[in-house]
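Student: quick one, fold the following:
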Amino acid sequence: MSSTTKPTIVLVHGAWHGSWCWRFQIPALEALGYAVEAVDLPCVSGVAGTTQFDDAAHNHRHLWVNASSSLAHSYAGPIASAAIKGLSEKGVLGMVALCAYMFPGGMDQGAVIRDIGDLPYVTWNMPSEGLFQTKDPRSLFFPPDVPAERVDWAVSQLRPQSMAANMGIVPPQAWQDDSYIGRLGYIRCTADVVIPIEQQDGMVLGAGGQENWVVRTLEGSGHSPFLSRPHEVAVALDEIVNAFETKV
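Tutor: This next block holds a predicted model:
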């Protein structure tokens, strides 16, 4: 890849969201010279039984493009990490997690959720069997920095999620092998309600720490900086991608 060519950024949304959530992020990335593609994962298609493996396979197909990289939000951390596995030699540069979960391949998420006594902020089998929703997305996803009019718009777009996607097995993860050492990024959000900063840091540490991850921080940002601070997200991603390119 030449020094003047930027990778295509494949945007991977979190649970209950869709490609719509990147509405303000896309122009901020394009302004920095990136081509952008936003995917819609099968987990929010309204089909019960859809798993992380289905989502990762869908994302994998979109990454089959030379010189591409992922920006993955929340639930999509393990999805994007699974999707890039085996694609380093195909030109995939790496992945950037945006206040995202990082779980080891083979982990049984359903068992973990049962062990911690369920997720109090969701309603299972709603609006139908095998799907689930958040009880109060306004106070979960958007504080403290998303403007009220954008919150109203985003809440109206949220869709039920497949329970199997969150209660199943995590696919094999690219960060657990050597292919992408130095080409993994994490954007921390210090005011996140969904994944508190201590948990974000713990997951990065558990996935190899700052020896393996290029880390940037959005001070005071909540769980949805693509709605509140898209320019800052774009700048952080650009810095991380530039660091990746020194490792190719």
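
Student: switch to C-alpha atoms for all contacts and neighbour counts from now on
Tutor: Will do.

Student: wait, is Phe53 part of a strand?
Tutor: No. Under DSSP: H, G, I helix; E, B strand; the rest coil, Phe53 falls outside any strand and is assigned helix.

Student: any idea how many residues pack against it?
Tutor: Per other CA atoms under 10 Å, the neighbour tally for Phe53 reads 19.

Student: now do the contacts for it.
Tutor: With CA atoms under 8 Å, 6 or more residues apart in numbering as the criterion, the residues that contact Phe53 are 79, 170-171.

Student: among these, who's most crowded?
Tutor: The member of the contacts of Phe53 that has the most neighbours, counting by other CA under 10 Å, is Ile79 with 32 neighbours.

Student: do you know how far it is from Leu41?
Tutor: When distance is defined by CA to CA, to the nearest Å, Ile79 is 10 Å away from Leu41.

Student: list residues touching both of the two?
Tutor: Taking CA under 8 Å, 6+ apart as the contact definition, Ile79 and Leu41 share the neighbouring residues 55, 59.

Student: please enumerate the helices of this structure.
Tutor: Along the chain, the segments classed as helices by DSSP state H run 25-30, 52-62, 76-83, 109-115, 137-141, 148-157, 163-167, 197-206, 225-228, 230-245.

Student: so for Gln176, which of the ones you listed sits nearest?
Tutor: With CA to CA as the measure, helix 76-83 is the member of the helices of the chain nearest Gln176 (9.2 Å).

Student: residues contacting Glu245?
Tutor: For Glu245, the set of contacting residues under the criterion of CA under 8 Å, 6+ apart consists of Leu93.

Student: distance-wise, check it relative to Gly222.
Tutor: Here the criterion is CA to CA. By it, Glu245 lies 29 Å from Gly222.

Student: neighbours of the nearest residue to Ala15 once chain neighbours are set aside, how many?
Tutor: Among residues not flanking Ala15 along the chain, Tyr75 sits closest, at 5.6 Å (CA to CA, 6 or more residues apart in numbering). For Tyr75, the tally of surrounding residues (other CA under 10 Å) stands at 23.

Student: same question for Glu129.
Tutor: Residue neighbour count, defined by other CA under 10 Å, stands at 13 for Glu129.

Student: surely it is in contact with Gly46?
Tutor: No. Under the criterion of CA atoms under 8 Å, Glu129 is not in contact with Gly46, lying 10.5 Å apart.

Student: I'd say Leu140 and Val194 touch.
Tutor: Yes. With contact taken as CA under 8 Å, Leu140 and Val194 are classed as touching, separated by 6.2 Å.

Student: contacting residues for Glu37?
Tutor: Residues near Glu37 by CA under 8 Å, 6+ apart: 8-11.

Student: one more, for comparison:
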Amino acid sequence: MTTILFVPGAWIARAFYEPFLQALMVAGYNVRYAAYPSLNPSDPSTTDCHTDTEGIAVVLRSFVEEDGQDVMLFLHSYAGMPGAAAATGLSKSQRAQEGKVGGVIGLLFLGAFIVPEGSSCAGLQGGNLPPWILLDRPSANLNVADDPINNFAADVDLAQAQSLVANLKPHATLPFTSPQPHPAWADEAFRGHLAFIVTTEDRAVPREAQFGMIAATQKPWIVKELASSHCAPFLNRIEETVEMTRQIVVKFL
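Tutor: From the prediction side, this is the model:
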């Protein structure tokens, strides 16, 4: 059975994703979740993209190296940065060459950031974060997302979108401005094992930006398009998102 390790976007607590994670389990996957330290940290000055990468890698390595599982990483939004870095050196093909079982069968990005090594989320956007990221709130080195329903879920019924608002927390700012560690998507071992679900109505990470990041890698990607906002795949488009995920897992295998 394939394990799907889900890594969340910035600001969003696990409870928001639970209906989607449950749907993946019903579809027959072993579903796991990897949090990272920059979500609502007690000291935001100590968490950057590297520490988030290490937090995810500890979880990922436990499934791959200790349990020998086949794992697909599902990366939403900011998770594309530390999640991709956490998979470095853990591809199934690399491990098979070393006589080891298990490994990462592929990376699935959804409305996610693909950032070259040494650059940053802010650097990818000309050095500045978008204005809807409200800096130094509720305190220094933290930030919150302004008008989350409009930016993340404008196409979702207001009552249903409240589950998103209820599960938002402050996020450290340093992960958005610190360098991207080496991402696994840049490695030949993951050639043919990269996929992206483009959220075409996304106001947070616009469609053009998603396709631009994909093209900039100069790698072949499995690309699917979902006519949705940034968070609708986990609210009112769960069935479609699960089906796209299933199709991608099949191609990776």
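
Student: follow-up on the earlier one: dump the helices of structure 1 into CSV; add distance to Tyr180 of structure 1 as well.
Tutor: CSV is the format used below for the helices of structure 1 (distance: least, CA to CA, whole Å):
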stretch, distance to Tyr180 of structure 1
helix 25-30, 23
helix 52-62, 16
helix 76-83, 10
helix 109-115, 24
helix 137-141, 30
helix 148-157, 33
helix 163-167, 25
helix 197-206, 14
helix 225-228, 25
helix 230-245, 9
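
Student: out of those, which gets nearest to Gly91 of structure 1?
Tutor: Using CA to CA, those put helix 230-245 closest to Gly91 of structure 1, at 11.5 Å.

Student: buried ones in the closest one?
Tutor: In terms of neighbour count (16 or more other CA atoms under 10 Å), helix 230-245 of structure 1 has its buried residues at 230-234, 236-238, 240-241, 243-245.

Student: give me the number of residues near the counterpart of Asp201 of structure 1 in structure 2?
Tutor: By TM-score structural alignment, Asp201 of structure 1 lines up with Phe211 in structure 2. In terms of burial, Phe211 of structure 2 registers 15 neighbours under the definition other CA under 10 Å.

Student: any idea what Asp136 of structure 1 aligns with in structure 2?
Tutor: Under the alignment defined by TM-score structural alignment, Asp136 of structure 1 corresponds to Asp147 in structure 2.

Student: return the distance of that match relative to Tyr17 of structure 2.
Tutor: Asp147 of structure 2 sits 19 Å away from Tyr17 of structure 2, going by CA to CA.

Student: these two: which is more packed in?
Tutor: Set side by side, Asp147 of structure 2 and Tyr17 show unequal neighbour counts under other CA under 10 Å, the larger going to Tyr17 at 20 against 13.

Student: what's the match for the more buried one in structure 1?
Tutor: For Tyr17 of structure 2, the aligned residue in structure 1 is Trp22 (criterion: TM-score structural alignment).

Student: which of the helices of structure 1 sits closest to Ala100 of structure 1?
Tutor: Of all those, helix 76-83 comes closest under CA to CA, at 5.1 Å.

Student: show the contacting residues for the residue most central in space within structure 2.
Tutor: Structure 2 has Leu75 as the residue nearest its centroid, 2.3 Å off, counting by CA atoms, centre = their mean. Residues in contact with Leu75 of structure 2, defined by CA under 8 Å, 6+ apart, are 6-9, 83, 107-110, 112.

Student: inside strands: which ones of these?
Tutor: Cross-referencing those with the strands (criterion: DSSP state E) gives 6-7, 107-110 as the overlap.

Student: and the furthest pair within the contacts of Leu75 of structure 2?
Tutor: Taking every pair in the contacts of Leu75 of structure 2 and measuring CA to CA, the maximum separation is 15.0 Å, between Gly9 and Leu107.

Student: neighbour count: those two, which is higher?
Tutor: For the pair Gly9 of structure 2 and Leu107, the greater number of neighbours falls to Leu107 (29 against 22), based on other CA under 10 Å.

Student: who touches the aligned partner of the more buried one in structure 1 in this structure?
Tutor: Counting by TM-score structural alignment, Leu107 of structure 2 lines up with Met95 in structure 1. With CA under 8 Å, 6+ apart as the criterion, the residues that contact Met95 of structure 1 are 69-72, 80-81, 84, 183-185.

Student: 10 Å instead, please
Tutor: For Met95 of structure 1, the contact set (CA atoms under 10 Å, 6 or more residues apart in numbering) comprises 9-10, 68-72, 77, 80-81, 83-84, 174-175, 180, 183-186, 213, 237, 240-241, 244.

Student: mind checking how far it is from Leu11 of structure 1?
Tutor: Separation of Met95 of structure 1 from Leu11 of structure 1 (CA to CA) stands at 10 Å.

Student: common neighbours of the two, please.
Tutor: Shared contacts of Met95 of structure 1 and Leu11 (CA under 10 Å, 6+ apart): 69-72, 80.

Student: which of the residues you listed fall in strands?
Tutor: The subset of the shared contacts of Met95 and Leu11 of structure 1 located in strands under the criterion DSSP E comprises 69-72.

Student: ok, back up a step: now tabulate the contacts of Phe53 of structure 1 in CSV and tack on distance to Tyr34 of structure 1.
Tutor: Listed next are these as CSV, based on distance: CA to CA, whole Å:
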residue, distance to Tyr34 of structure 1
Ile79, 22
Val170, 30
Pro171, 28
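
Student: so how far is stretch 219-239 of structure 2 off the chain centroid?
Tutor: If you compare the mean C-alpha spot of stretch 219-239 of structure 2 with that of the full chain, they lie 12 Å apart, counting by CA atoms, centre = their mean, to the nearest Å.

Student: then stretch 227-240 of structure 2?
Tutor: Centroid displacement of stretch 227-240 of structure 2 relative to its chain, using CA atoms, centre = their mean, is 15 Å.

Student: next, the buried residues of that stretch.
Tutor: Buried positions in stretch 227-240 of structure 2, judged by neighbour count with 16+ other CA under 10 Å: 228-239.

Student: and for stretch 80-87 of structure 1?
Tutor: Here stretch 80-87 of structure 1 shows 80-85, 87 as buried, counting by 16+ other CA under 10 Å.

Student: Ser139 of structure 1 against Ser224, yeah?
Tutor: No. If you go by CA atoms under 10 Å, Ser139 of structure 1 and Ser224 don't touch, sitting 11.6 Å apart.

Student: common neighbours of these two, please.
Tutor: Common contacts of Ser139 of structure 1 and Ser224 (CA under 10 Å, 6+ apart): 151, 194.
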